[in-house]
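Colleague: Quick one: sequence and predicted model below, then my questions.
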Amino acid sequence: MTSASRPRDLLTELETLTTEAFRPELAEIDRLPTLEIARLMNGEDTTVPAAVTRRLPEIAAAIDAVAERMARGGRLIYAGAGTAGRLGVLDASECPPTFNTRPGQVVGLIAGGPDAMVTSVEGAEDSGDLAGADLDALGLTAHDTVVGVSASGRTPYAIGAVAHARTRGALTIGLACNADSALAAAADHGIEIVVGPELLTGSTRLKAGTAQKLVLNMISTITMIRLGKTYGNLMVDVRASNEKLRARSHRIVALATGADDQEIEEALAATGGEVKHAILTILAGVDGPTAARLLEESDGRLRAALASAAG
């Protein structure tokens, strides 16, 4: 293929993508009052949850598969370029403070490396081999899950990540915002959230980005629920790394146990600030070391530890 024909082929390909479609009814949007543009944009955003709803069975099946791998010690790895890559990094970076995941348990890879979080790294998204090299640098195993994220569903970096992961026996998920995408076809679990053309033609950080964020929220959050990192809807694995989170830890123990402030502070002090352990000492009437043992025997699942203590 000549250098001249490649751009023409890409142009033809872009014209077939729903996320790149031009909307002539919005051709005069720059001439509208700000409030009207805001109303239009807000109206567009309200369609995204419905698009996600249509794919909930596929999302749930993927999450169950992720949780099964992670229960065996696997990692959750997001891979994408541009906005999609940044959303993966964002979701991964929120897991340690929210769920006390161990270092490297949830990872976000973005084409071009960390610098690409704030600046454009030209050409990085066009290399599937780069994705493979990035995964090899992590020591990818068959216990891991790789989630390729791409609004178009045709980004070589995301497709390359999924294709390479499958050769290593890892579980793969392809998250795209166009139907019949190459990314979804390459993965074990294809999830296509078709949100339609954007308010600004081709600006997939808008509805497509919102859809991707919603699905990534589901993947990480529900997986952690399945792994026992919550107690009901309480974040009992929260890491109290600052004053706000220490206050939140106290409140979580209060909500879970109904204990008074003094008993809660004593329990947190006796367990090194570990919320799960503090709850167990109060509800089961055990000391800190016993709580730690029961939780270790229960793979960190508080309900199972409580049942064991009762037994």
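Modeller: Sure thing, it's come through.
Colleague: Only C-alpha atoms from now on, for both contacts and neighbour counts.
Modeller: OK.
Colleague: where do the strands sit along the protein?
Modeller: 76-80, 106-110, 145-150, 171-176, 189-192 (DSSP state E).
Colleague: Ok, which of those strands comes nearest Ala270?
Modeller: strand 106-110 (29.4 Å; Cα to Cα).
Colleague: Use this one as the comparison:
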Amino acid sequence: MRISRELKPALWLSLHDITPRVSATRQAVYCHNPSPFYRIGLREALQEPKFLMFNQLYALLYRVFIRRNYCIIVQQDWLRAEFRRRMGQIPVVVAYPSLQAVEGPVAPTTGTEFVFIYPALPRVFKNIETLCEAAKILDSRGVSGFEVRLTLDGSENRYARWLRRKFGETAQVRFIGRQTKDEMAMQYREASAVVFPSKLETWGLPITEGKAHGLPLLVADLPYARVTVGTYDRVSFFPAESSDALADLMQSMIEQTWNPTGNHHSYPDAPFAPDWASLWGILTNDLPSAPQISRGLAI
């Protein structure tokens, strides 16, 4: 409160979920943690207790002072619907992220195996086990000539260690560890397809990166994924927890019989900002001294 009284800002924009108690002409908060809107299971809670804490705590923290805001900012329409379902008809703006350009599209490196890659940290909602189970199913069917690359080494946390114990002997599953930006660029060049079975995301950057590289996508059939994929022909969706359905799609790719379903997505209803510049216009609309507002920005 003290620093806000000194600055006397026209706009106080909080970029990390929580609404502070400050003095400002207008407040807004950017909420990008979707964990309160996820129904966590017992196994997931045991494997990642910190996520259970966020799941419970953020449901309360989001509510604190939330009605002080001129608007709440989220990345997708499903999050807006969840906020309104939990907290009533509060003003929520959907703002798509302004993503840095990625290199692409590029031709994949020629290889003898079909490479599926899933770039993800070992978080329980990333649903990595569904992809690993799909690899085991393909192996049981006698399907060969493919590998699945995971960007973890199996030592990071309880969940990672469980994955390593359960799937470490599956020949087609490779634990390649966390990648640098340059290493990840190489992984995309070597990949034949991106698989993204995550059950919870505010966006899902690997989907956007895979699309930018022109790679085929196999993506969980969930609202966030439909938005992030956008309009794209080279994509198929599968039920998030169906290893069999995912295995069928993977097999069709390996055997070159894949028939993608494609996806088309239109913009959500207003209030909506397709990029950060548009969002800034919404936040500063009708504010006094809007051209000088940058001196009052608080992060």
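Modeller: Sure, I can see it. Computed from a predicted structure; not experimentally measured.
Colleague: Superposed, what's their TM-score?
Modeller: Scored by TM-score structural alignment, normalised by the length of the second structure, the superposition of the two chains gives a TM-score of 0.36; 154 aligned residues with a Cα RMSD of 4.9 Å.
Colleague: Looking at the strands of the first structure, which is nearest to Pro7 of the first structure?
Modeller: Closest among the strands of the first structure, using Cα to Cα: strand 145-150, at 19.8 Å.
Colleague: helices or strands next to the closest one in the packing?
Modeller: strand 76-80, helix 82-99, helix 156-167, strand 171-176 (3 or more Cα pairs under 8 Å, 6 or more residues apart in numbering; DSSP states H and E).
Colleague: Relative to Ala60 of the first structure, which of the ones you listed is closest?
Modeller: Among these, strand 171-176 sits nearest to Ala60 of the first structure (Cα to Cα), with 11.9 Å.
Colleague: gap between Leu216 of the first structure and Thr83 of the first structure?
Modeller: 13 Å (Cα to Cα, to the nearest Å).
Colleague: hang on, the earlier thing: show me the one of the helices and strands packed on strand 145-150 of the first structure that comes nearest Pro57 of the first structure.
Modeller: In terms of Cα to Cα, the element of these nearest to Pro57 of the first structure is strand 171-176, at 13.8 Å.
Colleague: Run a quick neighbour tally on Tyr30 of the second structure.
Modeller: Using other Cα atoms under 10 Å, Tyr30 of the second structure is surrounded by 20 other residues.
Colleague: Now do it against Ser14 of the second structure, distance only.
Modeller: For Tyr30 of the second structure relative to Ser14 of the second structure (Cα to Cα), the value is 6 Å.
Colleague: again, but for Val194 of the second structure
Modeller: Distance from Val194 of the second structure to Ser14 of the second structure, by Cα to Cα: 34 Å.
Colleague: So if I had to pick from the two, which one is more boxed in?
Modeller: Val194 (25 against 20).
Colleague: Help me confirm that the more buried one comes into contact with Gly210.
Modeller: Yes: counting by Cα atoms under 8 Å, Val194 of the second structure does reach Gly210; the two are 6.2 Å apart.
Colleague: wait, what's in contact with the nearest residue to Gly190 of the first structure once chain neighbours are set aside?
Modeller: In space, Gly190 of the first structure comes closest to Ala184 once its chain neighbours are excluded; the distance is 4.0 Å by Cα to Cα, 6 or more residues apart in numbering. By Cα atoms under 8 Å, 6 or more residues apart in numbering, the contact set of Ala184 of the first structure is 153, 173-176, 190-192.
Colleague: Buried members of these into ChimeraX, please.
Modeller: In ChimeraX syntax, the buried subset of the contacts of Ala184 of the first structure is picked out as below (16 or more other Cα atoms under 10 Å):
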select :153,173,174,175,176,190,191,192
